[in-house]
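Chemist: Sequence and predicted model, in that order:
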Amino acid sequence: MAAPLGLTMGEPAGIGGDIALKAWMERGAASVPPFVLLDDPDRITALASTLGLDVPVAIVDEAGLDRVADLFATSLPVLPVPLPAPVTYGNPDPANGSAVIAAIDRAVGLATEGRLSGVVTNPIQKSALYACGFRWPGHTEYLAHLAGLPDDGTVMMLEGGGLRVVLATIHVAVKDVAKHLTSDAILHVARVTNAALKSDFGIETPRLAVAALNPHAGEGGAMGREEIEVIAPAVATLKADGINAAGPFPADTLFHAGARARYDAVVCMYHDQGLIPLKTLDFDTGVNITLGLPFVRTSPDHGTALSLAGTGQANASSLIAALHAASRIAARRQKSA
């Protein structure tokens, strides 16, 4: 029997608990793959009661992870990660930051050992973690650190609505994108993506489209020279390496239905260039997939939604999609191992 997925608590004051409970409630209708929640069982039991959800909690230890699939049919398996402080929904407490980090560490450790088939992470509130010494820009960089990789050693892929996008720059102000954009960054993202599309998605010969940075792909240099000096040389190198890459293409031509059918992923130059079309196509069920890690990691493509926490109004669709994506990738890796 396959190992279960591990779902981390995320920010306790956010919607992670709400959507974990809702995902379990949808286990039959949405064929949710079995997961164990790394969280405080008392907090989850109380939250289920507050939300009026009939969710029996089954506490498991690491030795009991092989029972998760059986337990999942009738109860929500929880691997205890105690919270040091009470939770006030909508109001993150830095005192609980150590537990948030501990849940991630434990899930990654178990996945690395093969005790979990993959890690699905609920959203974190980075400001609360910074107050307790967390020094990474976000989840992805911290996971790279745990895997012994540099902060930029992984690639963020967003998938939804029949579209996959990866980003050459991520959390960079728009005014600074051009100076952060390098041929090496594009090459790294494209190479990792090409390898992952083969190993994790079963695409024998991936087709990559590379977006331009400037309007009209720079109009021959009239609107910027990044296409000529940075992007086109990277595409030429990729082609020389045998990777099926094309571009740079004007971004306003890349995301309509016809273009989406021609490519397996689009290498975007900055955050909103990729995320605006993806979230327009599929706001509720987009998934964040980290490429290049030695273990499977996905997450819902949204934040902590503090204003919805503890209200029962949060939508679990993106989390359910993330669980399905992690399960598919884990199964493919297991099959090819």
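Modeler: Cool, got the structure. Numbers count the residues shown, from 1 in each chain.
Chemist: hey, let's count contacts and neighbours off CA atoms from now on
Modeler: Will do.
Chemist: can you pull the contacts of the residue nearest to the spatial centre of the chain?
Modeler: Note on the chain: the residue nearest the mean C-alpha position is N288, at 2.8 Å, using C-alpha atoms, centre = their mean. N288 makes contacts with M156, M157, L158, E159, T298, S299, P300, D301, A322, as judged by C-alpha atoms under 8 Å, 6 or more residues apart in numbering.
Chemist: I'd guess the fifth one is in a helix, am I close?
Modeler: No: checked against DSSP: H, G, I helix; E, B strand; the rest coil, T298 lies outside a helix; its state is strand.
Chemist: ok, back up a step: same question for the residue nearest to the centre of the chain, what's its three-state structure.
Modeler: Per three-state DSSP, N288 ends up strand.
Chemist: From V57, how far off is it?
Modeler: 27 Å (C-alpha to C-alpha, to the nearest Å).
Chemist: repeat for Q313
Modeler: 21 Å.
Chemist: More neighbours: these two, which one.
Modeler: With neighbours defined as other C-alpha atoms under 10 Å, Q313 and V57 compare such that V57 has more, 19 against 13.
Chemist: ok, the nearest residue to the more buried one once chain neighbours are set aside - how many residues close by?
Modeler: Leaving out its chain neighbours, the residue that sits closest to V57 by C-alpha to C-alpha, 6 or more residues apart in numbering is L76, at 4.8 Å. By other C-alpha under 10 Å, the residues close to L76 number 27.
Chemist: Next up, the contacts around L76.
Modeler: L21, W24, V36, L37, V55, P56, V57, A58.
Chemist: By neighbour count, which of those residues wins?
Modeler: So for these (other C-alpha under 10 Å), the most neighbours sit at L37, 29 neighbours.
Chemist: Presented hereafter is structure B, for comparison with structure A:
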Amino acid sequence: MSNARKPVIGITMGDAAGIGPEIIVKSLHDEGLYDQCKPIVIGDAKRLKQAARIVGLPLVIEAVERVSEGKYVYGTIDCLDLNLLPEDIPFGEISGRNGDAAFQYVKRAVELTLGGELEAICTAPLSKEALHMGGHLYPGHTEILAALSGTKDYAMLLSTSDLHVIHVTTHIGLLDAIRKITPERVYTTIRIAHETLLRMGVAEPKIGVCGINPHAGENGLFGYGEEEEKIAPAIRRTVSEGMNAAGPLPADTLFFRARRGDFDMVVAMYHDQGHGPVKVLGLEAGVNMTAGLPFVRTSVDHGTAFDIAGKGVADELSMKEAIRQAIRMIE
């Protein structure tokens, strides 16, 4: 791929006290990524230099003020340096200062993407607690990106090599999630799933939709008719519009069937229903995507791992896969 055709991907540094800086420098030590894209980190150059020393990689961290100033060559990591944090930040500690910085990295990345300077955003993990301490009361990256881009209809999507799961609700309590599941929200999530699969190159998407209760309610035996009230109308509507959606189906067998190849994507009703099966496959295997945004966004499928931050042992495979997935989505 010629240099001119490579997509420019912004990588936000995440919480500086977590493993984000380490997994970024480890990932960008892969020469193959530079054959496919032009990566630029939005963060603090000082922290990336420290991370490179910790993991023992001979990388040059180049601080730039504009995306156009990046060298985009293997061996040099270009960093759009916001210079928000001092050098002596301890690893593994929750801080409102770090939470605010993580938010500012994302905000700048969204501005650059909407302005046409970046073609995708790949995010390193942030701490929700630190984010809140820093004055930004969002449940997580998904909601931040939607708010900053003015996106109304969006959904969290977890992706592995053989399982794709999209969520009707995410970071809220289970009782709140059930209240928020409505036919309109389920319909919107199925539609977003269908459109995302088309973008991923699936010509005729097959979507399996989970129930809420065990055995998808088993015709009213379990629960209070939530499947028929909240989910079935949405499925009928999507089918009438030409989408291939089946359900509501028992979640315990649906994930098995999807991994077997019966479905291209599973629609999960709440956070743990969708996250559990994906994370059983391994944290390093998963990529988190936000479907429905006006740009491509991917992320690692794990947290800040404060307990191992600064030790140089964090696994970068999910970050590398998130960058690769962003490239595939752009293409």
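Modeler: It's in. Since the model is a prediction, treat every value here as computed from it, not as a measurement.
Chemist: re the thing from before, Serialize the contacts of N288 of the first structure to JSON lines and add fields for neighbour count and distance to P12 of the first structure.
Modeler: Putting the contacts of N288 of the first structure into JSON lines (neighbours: other C-alpha atoms under 10 Å; distance: C-alpha to C-alpha, whole Å) gives the following:
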{"residue": "M156", "neighbour count": "21", "distance to P12 of the first structure": "24"}
{"residue": "M157", "neighbour count": "21", "distance to P12 of the first structure": "25"}
{"residue": "L158", "neighbour count": "24", "distance to P12 of the first structure": "24"}
{"residue": "E159", "neighbour count": "24", "distance to P12 of the first structure": "26"}
{"residue": "T298", "neighbour count": "29", "distance to P12 of the first structure": "19"}
{"residue": "S299", "neighbour count": "27", "distance to P12 of the first structure": "16"}
{"residue": "P300", "neighbour count": "25", "distance to P12 of the first structure": "16"}
{"residue": "D301", "neighbour count": "23", "distance to P12 of the first structure": "17"}
{"residue": "A322", "neighbour count": "28", "distance to P12 of the first structure": "19"}
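Chemist: Adding distance to F249 of the first structure, write those residues out as CSV.
Modeler: Below are those laid out as CSV (distance: C-alpha to C-alpha, whole Å):
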residue, distance to F249 of the first structure
M156, 21
M157, 19
L158, 19
E159, 20
T298, 28
S299, 29
P300, 29
D301, 26
A322, 29
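Chemist: and the residue with the largest distance to the centre of the second structure, what does it touch?
Modeler: No residue in the second structure sits farther from the centre than L221, which is 36.2 Å out by C-alpha atoms, centre = their mean. If you count contacts by C-alpha under 8 Å, 6+ apart, L221 of the second structure has none.
Chemist: got it, and the one 5 residues further on?
Modeler: When contacts are counted by C-alpha under 8 Å, 6+ apart, E226 of the second structure is found next to I212, N213, G217.
Chemist: Can you list the buried residues in the longest helix that the first structure contains?
Modeler: Across the first structure, the helix with the greatest residue count (assigned by DSSP state H) is helix 317-336. For helix 317-336 of the first structure, a neighbour-count test (16 or more other C-alpha atoms under 10 Å) marks 317-331, 333 as buried.
Chemist: What segments of the first structure are strands?
Modeler: Ranges of strands in the first structure, per DSSP state E, are 5-8, 35-39, 57-59, 76-80, 118-120, 155-160, 163-167, 208-211, 245-249, 265-268, 287-291, 297-300.
Chemist: with the second structure superposed, average distance for the last one?
Modeler: Put plainly, it is strand 297-300 of the first structure. For strand 297-300 of the first structure, the mean deviation from the second structure after alignment is 0.5 Å (mean C-alpha distance after the TM-score superposition for the first structure).
Chemist: Excluding chain neighbours, what is closest to the residue nearest to the centre of the first structure?
Modeler: L158 (4.7 Å).
Chemist: Residue in the first structure paired with P58 of the second structure?
Modeler: Matched to the first structure by TM-score structural alignment, P58 of the second structure sits across from D54.
Chemist: Just give the number of residues close to that match.
Modeler: Neighbours of D54 of the first structure (other C-alpha under 10 Å): 12.
Chemist: quick one: it from A23 of the first structure, how far?
Modeler: Counting by C-alpha to C-alpha, the gap from D54 of the first structure to A23 of the first structure is 13 Å.
Chemist: Please list all residues in contact with the residue lying closest to S159 of the second structure once chain neighbours are set aside.
Modeler: Counting by C-alpha to C-alpha, 6+ apart, S159 of the second structure lies nearest to V287, which is 5.1 Å off, once chain neighbours are set aside. With contact taken as C-alpha under 8 Å, 6+ apart, V287 of the second structure is in contact with L158, S159, T160, T298, S299, V300, D301, S318, M319, E321, A322, Q325.
Chemist: in the first structure, which spans are helices?
Modeler: Under DSSP H, the first structure gives helices at 16-25, 41-51, 68-71, 97-112, 126-130, 139-146, 177-180, 183-199, 226, 232-240, 257-262, 271-281, 317-336.
Chemist: Of all the ones you listed, which one is nearest R164 of the first structure?
Modeler: Closest approach to R164 of the first structure among these (C-alpha to C-alpha): helix 271-281, 7.8 Å.
Chemist: what's that closest one aligned against in the second structure?
Modeler: Aligned using TM-score structural alignment, helix 271-281 of the first structure spans residues 271-281 in the second structure.
Chemist: who's in contact with that stretch?
Modeler: Stretch 271-281 of the second structure is contacted from outside by 158-160, 163, 165-167, 169-172, 251, 255, 267-268, 286, using C-alpha under 8 Å, 6+ apart.
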